[in-house]
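Enquirer: here's a sequence, model it:
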Amino acid sequence: MAILFKTPISENSAFKFIEEALSGTHQYDGYLNIASDAGEKALSWGPAMHAEEFKAEISEILRQTWDAARFWVVYERRDDRRDPETTDIRNAAFRLTRGYAGVIVVTLSLLGKRDSANDLELVFVCFEQDFHRRNFRVRYEGKAISDDS
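Expert: So this is what the prediction gives:
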């Protein structure tokens, strides 16, 4: 399946979406994944974990990511547009950025326990250098990227 990096949103919009989701009345299962040259780390929203605790952990991880790689491109993934799966977008972003130093790819999924109407799925592609971010956007945004690219 071809990946299309086509739905960038601002960091502020991403944080607002996260805040609204975790402050609202909807019940979610949450997953956060961080992939970098240092390896991969996953965090899931455990059954006994309160929304504020999960939000605090997400905030801390995103703060650490910001400290390491300040130049972000955030993509929102949605079913209604028939976007590829979050994991596929993450894997493509990680593969395509191997030539850039210090890239961190973070995925956040907040999936509704009752239905998918309020799901939130975000992919943060974080760069140490702004020119790497700009180069990534020029090379890949709005263009279909095949699995073997």
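
Enquirer: all contacts plus neighbour counts: C-alpha atoms, from now on.
Expert: Will do.

Enquirer: give the burial count for Glu20, as a bare number.
Expert: Per other CA atoms under 10 Å, the neighbour tally for Glu20 reads 12.

Enquirer: Phe94 versus that one, what's the distance?
Expert: Per CA to CA, to the nearest Å, Glu20 is found 28 Å from Phe94.

Enquirer: got it, and Leu43?
Expert: 18 Å.

Enquirer: for Val125, same thing?
Expert: Val125 is 8 Å from Phe94, by CA to CA.

Enquirer: who's more crowded, those two?
Expert: Val125 (23 against 20).

Enquirer: which helix runs longest in the chain?
Expert: Ranked by residue count under DSSP state H, the longest helix found in the chain is helix 51-68.

Enquirer: one more to put side by side:
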Amino acid sequence: MLSNVNSSYSLINYGTTTDSILKKKTHKYDMVFYDNLYISEYEPYLIDLAEYFDNDDIDKFDQDILNRMGRHNNRLVGFPAKVSYSVLFSNKILLDRYNKSVPKTWDELILTSKEILNEEKKLNNTNLIAYNGLVNEIQLILHFQILQVKKQ
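Expert: Sure thing, here's the model as predicted:
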């Protein structure tokens, strides 16, 4: 098992470490847990699990989730170990103050946040954070680069 206990651990190096292990084609690991954000990069190195599991077992999973999280290039390369739910908390007081609705898209979130932050700065309220998803700058840049590649 490769973990933060027996290796240097960093969220920034997560993808590099997993990528390196997979490219070595080592048989040292029987199972790999990976963030499905990287499924397109890891898929070529992973076996097609549909060849090893009965359809009855595969059908026990929510197929919509399985298709989005475990399938790539018509291959079943992963089963979800956990499914996280994303939640956006909104400051209803500030949204109401500026006659804004709860953002439903990233673009709306960015625009609404900028407008409220600018207005609040005029009132000398500089202690606001528009959005903090516990994502550091490097992860954010990588995430948007991956999204841009997928759009092309």
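
Enquirer: overall similarity of the pair, as a TM-score.
Expert: After superposition, the two chains reach a TM-score (TM-score structural alignment, normalised by the length of the first structure) of 0.21; 58 aligned residues with a CA RMSD of 5.4 Å.

Enquirer: that older thread, which parts of the longest helix of the first structure are buried?
Expert: For helix 51-68 of the first structure, burial by neighbour count (16 or more other CA atoms under 10 Å) applies to Ala51, Phe54, Lys55, Ile58, Ile61, Leu62, Thr65, Trp66.

Enquirer: let's have these in JSON lines, adding distance to Leu4 of the first structure.
Expert: Formatted as JSON lines, these follow (distance: CA to CA, whole Å):
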{"residue": "Ala51", "distance to Leu4 of the first structure": "32"}
{"residue": "Phe54", "distance to Leu4 of the first structure": "30"}
{"residue": "Lys55", "distance to Leu4 of the first structure": "29"}
{"residue": "Ile58", "distance to Leu4 of the first structure": "26"}
{"residue": "Ile61", "distance to Leu4 of the first structure": "26"}
{"residue": "Leu62", "distance to Leu4 of the first structure": "24"}
{"residue": "Thr65", "distance to Leu4 of the first structure": "24"}
{"residue": "Trp66", "distance to Leu4 of the first structure": "25"}
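
Enquirer: tell me the one among these nearest to Leu32 of the first structure.
Expert: Nearest to Leu32 of the first structure among the buried residues of helix 51-68 of the first structure is Ile58, at 7.5 Å by CA to CA.

Enquirer: how close does the closest one get to Phe15 of the first structure?
Expert: Ile58 of the first structure is 10 Å from Phe15 of the first structure, by CA to CA.

Enquirer: show me where the first structure has its helices.
Expert: 11-23, 51-68, 86-96, 130-140.

Enquirer: give me the angle between the second one and helix 11-23.
Expert: Between helix 51-68 of the first structure and helix 11-23, the angle comes out at 160 degrees (axes from the mean of the first three to the mean of the last three CA atoms, to 10 degrees).
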